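Student: Build me a structure from this.
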Amino acid sequence: MQQIQINNNKLYLVSKRIIDIIFSLLGIILLFPICIIIAFLIKLEDRKGSVIFKQVRVGENGKTFRIYKFRSMITNAEELKLLLVHQNEASGPVFKMKQDPRVTKFGRLIRKTSLDELPQLINVLKGEMTLVGPRPPLPEEVEKYSSYEMQRLRVTPGLTCYWQVNGRSNISFEQWIEMDLKYINERNLFLDIKLIYKTIFVLFGSRNAY
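Tutor: Model (predicted):
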């Protein structure tokens, strides 16, 4: 198995954490009005369901945590997933459908613009996630990982990475893994800032998000 080298320079890690705290705090404060509007519209479409969706994900070194997202699916989406597994359009252990019937009308909009991910700024502030890093997978996905693929769990998961700016849902699982390991090997402050900049322009209205 090819062992991926990781940039664990202390100065880089400290600087990365400082940037995470500053940007996540600013984001939470500045985007709060937008979050209130999103919460209102979610409730307007489905009053029974909660505004925030919490889900267990796998973080650095296999440690689990609860990720926060604006709910974009119907309330019993997790149960219905079992009935849709045979319609999976993604490769590897990941489940994705372009026309997932569990997604609400407003949910499609916030997923298309990635506004459903805004609550993860709280995960970043708490240190469970970082602004730039491999996306945190589901436990059932990790169970199917090879030892090579497990290497993507050696760093703190993030909001964005190469995958988000290079095709997103149209990228195969194998390509996704290679992109994550490429980031882990190359990561530095300049690269992080570059990916954040690219993400702002790619995610909002991306045709490859679903």
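Student: hey, let's count contacts and neighbours off CA atoms from now on
Tutor: Noted.
Student: Verify the stated contact: residue 162 with residue 179.
Tutor: Yes: counting by Cα atoms under 8 Å, residue 162 does reach residue 179; the two are 5.8 Å apart.
Student: ok, now how distant is the nearest residue to residue 58 once chain neighbours are set aside from residue 54?
Tutor: Distances taken as Cα to Cα, 6 or more residues apart in numbering put residue 64 closest to residue 58, at 4.4 Å, once the chain neighbours are dropped. Separation of residue 64 from residue 54 (Cα to Cα, to the nearest Å): 12 Å.
Student: what's the answer for residue 178, then?
Tutor: Relative to residue 54, residue 178 is positioned 28 Å away (Cα to Cα).
Student: do residue 123 as well
Tutor: Taking Cα to Cα, one finds residue 123 at 11 Å from residue 54.
Student: ditto for residue 36
Tutor: 18 Å.
Student: the more surrounded of these two?
Tutor: residue 54 (15 against 11; other Cα atoms under 10 Å).
Student: Pretty sure residue 68 sits in a strand.
Tutor: Yes: counting by DSSP: H, G, I helix; E, B strand; the rest coil, residue 68 is located in a strand.
Student: how many neighbours does it have?
Tutor: Neighbours around residue 68, by other Cα under 10 Å: 19.
Student: before we go on, could you also do this sequence so I can check it against the first one:
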Amino acid sequence: MTRRIGAGSLVIATHNAGKLKEIGALLEPHGVSCIGAGSLGLPEPAETGQTFVENALLKARAAAEASGIVALADDSGLAVAALGGRPGVYTADWAERQWFEGEPGRDWYMAMGKVEGLLAAEGPDVSRAAAFHCVLALAWPDGEQAVYEGSVAGTLAWPPRGECGFGYDPVFVPEGRDRTFAELDPAEKHRISHRADAFAKLVAEQFGAG
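Tutor: A predicted model of the protein is given here:
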């Protein structure tokens, strides 16, 4: 039996307000109060892992050790079939502005444009299949850890559509839908997203009967 976190406070190892809000909404029904790493002044560790699992564990362990509280980290990204799985673990990096692209920070429209530009270079018949992947890692201050993985398949649209969500949501149309993640009501997205898939596994093990 995997160790359980139970109700109480949980550090969410992210400085992304959108991600913190989404994770908080998923955990609130289980009596968990989420605290963002940013509000605790915790630094963001360098994501040096080669996989989503490695990066999620790296962030969770760093937050748990620094705060002394159980921590949850999410590492997620977009994998585009025609691009060999890119951007993958570099999903957020593709949004980082270079010195010649303006003020430092992330520009998600630019990131979506990079993906579209690479697809366009492959020709009009290129596959637009893609998937979002999510890994959730729990880490306790004493070193114990647990990992949960989820995914959602879909296709890429262009131009971007919708005002909700964040990241690449405006160009991702989940399988079985005709609207992008950014066009869906947040509650509907929560039910079908890669993060929801991973959370369903976490909830079943952490808060299920037994």
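Student: What does the superposition give as a TM-score?
Tutor: TM-score for the superposed pair, counting by TM-score structural alignment, normalised by the length of the first structure: 0.29. Supporting figures: 107 aligned residues with a Cα RMSD of 5.8 Å.
Student: returning to what we had before: common neighbours of residue 123 and residue 54 of the first structure, please.
Tutor: 67-68 (Cα atoms under 8 Å, 6 or more residues apart in numbering).
Student: residue ranges of the strands in the first structure, please?
Tutor: With DSSP state E, the ranges of strands along the first structure come out as 52-58, 64-70, 130-132, 158-160.
Student: between these, which gets nearest to residue 21 of the first structure?
Tutor: strand 130-132 (9.0 Å; Cα to Cα).
Student: before we move on, the earlier item: for the strands of the first structure, which one ends up most surrounded?
Tutor: Highest mean neighbour count among those (mean count of other Cα atoms under 10 Å): strand 130-132, with a mean of 26.
Student: And that one, what does it pack against?
Tutor: helix 10-30, helix 120-126, strand 158-160, helix 189-203 (3 or more Cα pairs under 8 Å, 6 or more residues apart in numbering; DSSP states H and E).
Student: With distance to residue 44 of the first structure added, can I get those in CSV?
Tutor: Formatted as CSV, these follow (distance: least, Cα to Cα, whole Å):
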stretch, distance to residue 44 of the first structure
helix 10-30, 23
helix 120-126, 22
strand 158-160, 27
helix 189-203, 25
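Student: Point out the one among those that comes closest to residue 69 of the first structure.
Tutor: Nearest of those to residue 69 of the first structure, taken as Cα to Cα: helix 120-126 at 6.4 Å.
Student: which of the residues in that closest one are buried?
Tutor: Of all the residues in helix 120-126 of the first structure, those buried under the rule 16 or more other Cα atoms under 10 Å are 120-125.
Student: Output the contacting helices and strands for the helix or strand where residue 20 of the second structure lies.
Tutor: Following DSSP states H and E, one finds residue 20 of the second structure within helix 17-27. Under the contact definition 3+ Cα pairs under 8 Å, 6+ apart, helix 17-27 of the second structure sits against strand 32-36.
Student: helices or strands next to the helix or strand following the strand it packs on in the packing?
Tutor: Per DSSP H and E, strand 32-36 of the second structure leads on to helix 52-67 as the next helix or strand towards the C-terminus. Where contact means 3+ Cα pairs under 8 Å, 6+ apart, helix 52-67 of the second structure is packed against strand 8-12, strand 71-80, strand 129-139, strand 145-156.
Student: Quick check: residue 58 of the first structure touching residue 141?
Tutor: No: applying Cα under 8 Å, one finds residue 58 of the first structure not in contact with residue 141, separated by 9.4 Å.
Student: rewinding a little: now render the helices and strands packed on helix 52-67 of the second structure as CSV, adding distance to residue 63 of the second structure and mean neighbour count.
Tutor: Output for those, formatted as CSV (distance: least, Cα to Cα, whole Å; neighbours: other Cα atoms under 10 Å):
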stretch, distance to residue 63 of the second structure, mean neighbour count
strand 8-12, 7, 20
strand 71-80, 6, 26
strand 129-139, 8, 25
strand 145-156, 12, 19
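Student: Make CSV out of those strands and add distance to residue 35 of the second structure.
Tutor: Formatted as CSV, those follow (distance: least, Cα to Cα, whole Å):
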stretch, distance to residue 35 of the second structure
strand 8-12, 5
strand 71-80, 9
strand 129-139, 14
strand 145-156, 19
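Student: right, and the ones you listed - which one's nearest residue 191 of the second structure?
Tutor: strand 145-156 (11.0 Å).
Student: Between strand 71-80 and that closest one, find me the angle.
Tutor: With axes from the mean of the first three to the mean of the last three Cα atoms, to 10 degrees defining the directions, strand 145-156 of the second structure sits at 30 degrees from strand 71-80.
Student: Next, the angle from strand 145-156 of the second structure to strand 129-139.
Tutor: Here strand 145-156 of the second structure runs at an angle of 160 degrees relative to strand 129-139 (the same axes, to 10 degrees).
Student: For residue 191 of the first structure, see how far away residue 197 of the first structure is.
Tutor: Relative to residue 191 of the first structure, residue 197 of the first structure is positioned 10 Å away (Cα to Cα).
Student: How about residue 45 of the first structure?
Tutor: Counting by Cα to Cα, the separation of residue 45 of the first structure from residue 191 of the first structure is 39 Å.
Student: same thing with residue 123 of the first structure?
Tutor: In terms of Cα to Cα, residue 123 of the first structure sits 21 Å off from residue 191 of the first structure.
Student: try residue 105 of the first structure
Tutor: For residue 105 of the first structure, the distance to residue 191 of the first structure equals 35 Å [Cα to Cα].
Student: go on, residue 130 of the first structure?
Tutor: 14 Å.
Student: Equivalent analysis for residue 111 of the first structure, please.
Tutor: 25 Å.
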